[in-house]
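Asks: Build me a structure from this.
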Amino acid sequence: MVKIKSVKVNFIMNMILTASTFIFPLITLPYITRVLSVEGVGKVNVATSIAQYFSMVAMLGVPTYGIRACAQVRDDREKLTKTVQEILLLNLLISVFVYAAYFVAIWKVPKIHNDAALYWIMSSTIIFNVIGVEWLYKGLEQYTYITVRSIIFKAIGLVLMFLFVRHQGDYVIYGAISIVATVGSNFLNFINLRKYVNLRPVGHYDLKHHFKEVMIFFAMAAATTIYTNLDNVMLGFLKNETQAGYYGTSIKIKGLLVSFVTALSTVLLPRVSYYIERGMKEEFKRVSRKALHFVVLLALPVTVYFILYSRESIFLLASKTYENSIIPMQIIMPTVLLIGLTNVLGLQIMVPIGKEKMVFYSVLAGGIADFVANMIFIPTMSAAGAALGTLIAETVVLIVQLIVLRDWIRDLFSEVQWVKACVSTAVAGVACYGVKALNLSNFIALVISVCVFGAVYAVLLLIMREPLFLEVLQDVLHGKVKRGKAEKDGE
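Replies: Model prediction:
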């Protein structure tokens, strides 16, 4: 039986993983945006988006379905082995057809054919995602392993970036190194597979058993991938790579913040799937309420702070050349809260209780809204129009999911202290905004303003006795006391 760590340990590991995801671009983005042209960065963004479309088809909804399927049979090695082999075989078969379609696209589409080397390199995402079986490790809640190997490969990518990306025309090399940093570690996943499942073919595979459910998750993933990458693609075709570069910078910052906010719900999916499979409904509801409460407490201040300090963030992470990224970033920041909520409602609540189809419908509605909004706003507003389209899309997704779960809403949000969170965020925002008047450098301004915002926000939550904040604070202090006693006993 696989040893399962506590939710707190998994959450801490996932937060470290998320932090590494933040630190890598934090270090590389200022360098890349200065070495490469805006057009070069835009080309890599567009190529990455298109490669992700094909990778999404090859994965066929497995990343989410596989987590749930493995979590449900994780206590039985034989069942787990058969499940993993069936899903992996299905994945490999589909990827053959995907690569064939990718080849045709490179051959027939002039805009892609002109940068064929870049697009072939980005296509390695497809096979790395398939053989990586990340869904197995998440289903078994092996977040320590996932975190350690991911940090190692990001460090390797960081070194390679500074060694080999030296000139404006090195965007193809940049694309290759980004693959190493993001999915290169998936090769280790495949090698390490024998630790959890038997590699000898078990035979008598039942691919049909998985195919029906996988297709629902695929449709859901397809709609999500399409509308999350649609902006870059439409900007590239309706405008130019330069606008895609501006938009891509704001999207990267937003994506990093979203990964922080969704860190908890990501590690909870296998746990709540396990609860549902064993009829532990009260545990399921308790965890879901706490996850929503956590998202609001974290995402609300993050959203407000980065709207206020978007200019300093863009100038620090990119340069003043990317000034046109500021307004798109401000427009798109509320999606950090929206995605945080829909991630819990859809991934952690609707999927485990068997409402995958409704998650798909919510995402499909968002995708349609995004396409229509992009067609209206991109021609006149460029990158800002794409940001507005994304904001509209994420709002639509949330509205649909709230309608589907309307009988659950009162109970799910019963622990969220909206007034306390909003008041604390508003006062903290006013307090930190005054730092702008000091005319400090971007880095110093961000450091001081974050400290002011965080301190004011935390003190107000403490004064108003916000329950989840007090619980977290108590856990932290309790942990320090335990460590202190252990050190004293060891003397």
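
Asks: going forward, measure contacts and count neighbours with C-alpha atoms only.
Replies: Fine.

Asks: so which strand or helix has L199?
Replies: Of the helices and strands defined by DSSP states H and E, none includes L199.

Asks: err, T18, not the other one
Replies: Assigned by DSSP H and E, T18 falls within helix 7-35.

Asks: list the buried ones in that helix?
Replies: Residues of helix 7-35 classed as buried: 10-22, 24-26, 28-33, 35 (neighbour count, 16 or more other C-alpha atoms under 10 Å).

Asks: again, but for stretch 269-281
Replies: L269, P270, R271, V272, S273, Y274, Y275, I276, E277.

Asks: closest to V427 among those?
Replies: Lowest distance from V427 to the buried residues of stretch 269-281 (C-alpha to C-alpha) belongs to L269, with 34.2 Å.

Asks: Check the spacing between that closest one and V447 real quick.
Replies: From L269 across to V447, the span is 34 Å (C-alpha to C-alpha, to the nearest Å).

Asks: The helix or strand hosting K254 packs against which elements?
Replies: Assigning secondary structure by DSSP H and E places K254 in helix 241-261. Helix 241-261 is packed against helix 7-35, helix 38-59, helix 207-238, helix 281-308, helix 326-332, helix 335-342, helix 383-404, with contacts defined by 3 or more C-alpha pairs under 8 Å, 6 or more residues apart in numbering; DSSP states H and E.

Asks: could you give the angle of the last one to helix 335-342?
Replies: With axes from the mean of the first three to the mean of the last three C-alpha atoms, to 10 degrees as the basis, helix 383-404 and helix 335-342 are set at 20 degrees to each other.

Asks: One more sequence to fold, the one below, so I can look at both together:
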Amino acid sequence: MENYFKKLGYSFAYNMANAIFPVLTLPLVFRSLSQNSYGDFVLANILYQVINSLFCVSLLQFFIRSYGEVKEQNSEIKAKLCGFFINIQTLSAIASAIIFTILIIIFYNYFKLNIEVACWFYIPIVSSVINVEWLYFSTHRYKPLFMRTIFIKSILFILVLFLIKNNNDLNLYSAIMSVSYAIVNIVGFIYLRNEFIFGRILIPDILRYLKRSKQFYFNSLIGIGYQYVDQIILSILLGKSDLAAVNILKQIGNMLLIIPNTICRFLLPIALESYKKSEGTAYHIKYDKLFVLCVFLIFLIFIIFGYSILKYFVGDLYNFEYQSIMYVAIFFIVVSASVFIDTQYSIPQYLEKITTYSNVIVLTFLLTSVYFFINKFGYLGTLMCITIAEGCGVFFMILLHLLKKYKG
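Replies: I've put the predicted structure just below:
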């Protein structure tokens, strides 16, 4: 039990380290770069995140579950599987580079993408071949994750503090951030380099294996639609300064989500093991109420202190109102519920289709409504729209799980 709480402590420390970095650096960036310049970075970063989510992050939970299936096997079997996953990621990285190039061409020609900023993101795309976060999470190795994060983020903070001084440093800031993404992958792989046995890259074998992950890919594709399409439409309708504003609010929302996401990620292997032993009900009795309590406390603290936090972030550069805090807080609750149901109920029961159906509902609502919300409420309309859409998705997920339960 002591070892369990130690791992959980490092898990929280790892995610808090990731949360502290933007708290320290973004105020410096907002005071150095204009709204339009920061909007240039945000647009390029969104395109990269779209690619990363589709071809890298989409495989994370699938790899965790697949590794869990052989966790009790000998080290050679596990090492060969890990090497096979790297082969899959190699093909994914090639596809990522091709699609990213197409997106750059489109957005450069039609939406004034800053191509110099965007090209820096080829560096983390190449390094995604050796992204092995899934192995750390599968084996609960949060201490090395924490140490790596503290080391890299400390260097990043120093670089931003001393090098990002004015609007002319946009390309330098883009370079620092994109290289940092790559270094995370490189250092992570070096630490675990002895746990991989590589074989030939046999495309037919990889494609057959990837058929098992198609639901994860599809969920990721839909998720991309409602995570980023609103910001892209916003940049087209209202401009890059409004894109920067909504991105700031989403950054704060994502920082709030770090704790519930950490809990869900930490508990996923435990949930998988519990369902494997037919102990799912006991598992949920033990953990569900604790998760709800955690989310409620974060919500309460944020609505009390959130506006002060927001003003610290942006200074006088952006004129946010208190209602922005309420939108972010509600967004946090809804997304926390969605992540919890997906990772603690759907995936352990091999019911990813429920998440898929939910995501389709979210995406459909978003695509049909976001234009109206943005025209009616400005940049805040994006948060309003995606929160309502996510709420519909959560309701549908709960409904499907209840129907499955009562049907036996």
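
Asks: tm score of chain vs chain?
Replies: Once superposed, chain against chain, the TM-score is 0.91 (TM-score structural alignment, normalised by the length of the second structure); 404 aligned residues with a C-alpha RMSD of 2.5 Å.

Asks: and the helix holding K254 of the first structure, which stretch of the second structure?
Replies: Matched against the second structure by TM-score structural alignment, helix 241-261 of the first structure falls on residues 240-260.

Asks: Give me the contacts around that stretch.
Replies: Defining contact as C-alpha atoms under 8 Å, 6 or more residues apart in numbering, one finds that stretch 240-260 of the second structure is touched by 12, 15-16, 19, 35-36, 38-40, 42-43, 231, 234-235, 291, 294-295, 298, 310, 318, 324, 328-329, 331-332, 335-336, 340, 379-380, 382-383.

Asks: Just the buried subset of those, please.
Replies: 12, 15-16, 19, 35-36, 38-40, 42-43, 231, 234-235, 291, 295, 298, 310, 318, 324, 328-329, 331-332, 335-336, 340, 379-380, 382-383.

Asks: To which secondary structure element type does Q168 of the first structure belong?
Replies: Classification of Q168 of the first structure using DSSP: H, G, I helix; E, B strand; the rest coil returns coil.

Asks: what sits against it?
Replies: With C-alpha under 8 Å, 6+ apart, Q168 of the first structure has these contacts: V35, L36, S37, G40.

Asks: Repeat the analysis, applying 6 Å as the threshold.
Replies: V35, L36, S37 (C-alpha atoms under 6 Å, 6 or more residues apart in numbering).

Asks: Now tabulate the residues you listed in TSV and tack on distance to D170 of the first structure.
Replies: Output for the contacts of Q168 of the first structure, formatted as TSV (distance: C-alpha to C-alpha, whole Å):
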residue	distance to D170 of the first structure
V35	9
L36	7
S37	10
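
Asks: just curious, which of those residues is nearest to F284 of the first structure?
Replies: Looking across the contacts of Q168 of the first structure and measuring by C-alpha to C-alpha, the closest to F284 of the first structure is L36, at 48.0 Å.

Asks: So what's the residue count around that closest one?
Replies: 19 (other C-alpha atoms under 10 Å).

Asks: Quick check: closest non-adjacent residue to the counterpart of it in the second structure.
Replies: Aligned by TM-score structural alignment, L36 of the first structure pairs with L33 of the second structure. Closest residue to L33 of the second structure apart from its sequence neighbours, by C-alpha to C-alpha, 6 or more residues apart in numbering: N167 at 4.6 Å.

Asks: Return the distance of the most centrally placed residue in the first structure relative to G454 of the first structure.
Replies: Computing the C-alpha centroid of the first structure and ranking residues by C-alpha atoms, centre = their mean puts S259 first, at 4.4 Å. Distance of S259 of the first structure to G454 of the first structure, computed by C-alpha to C-alpha: 19 Å.
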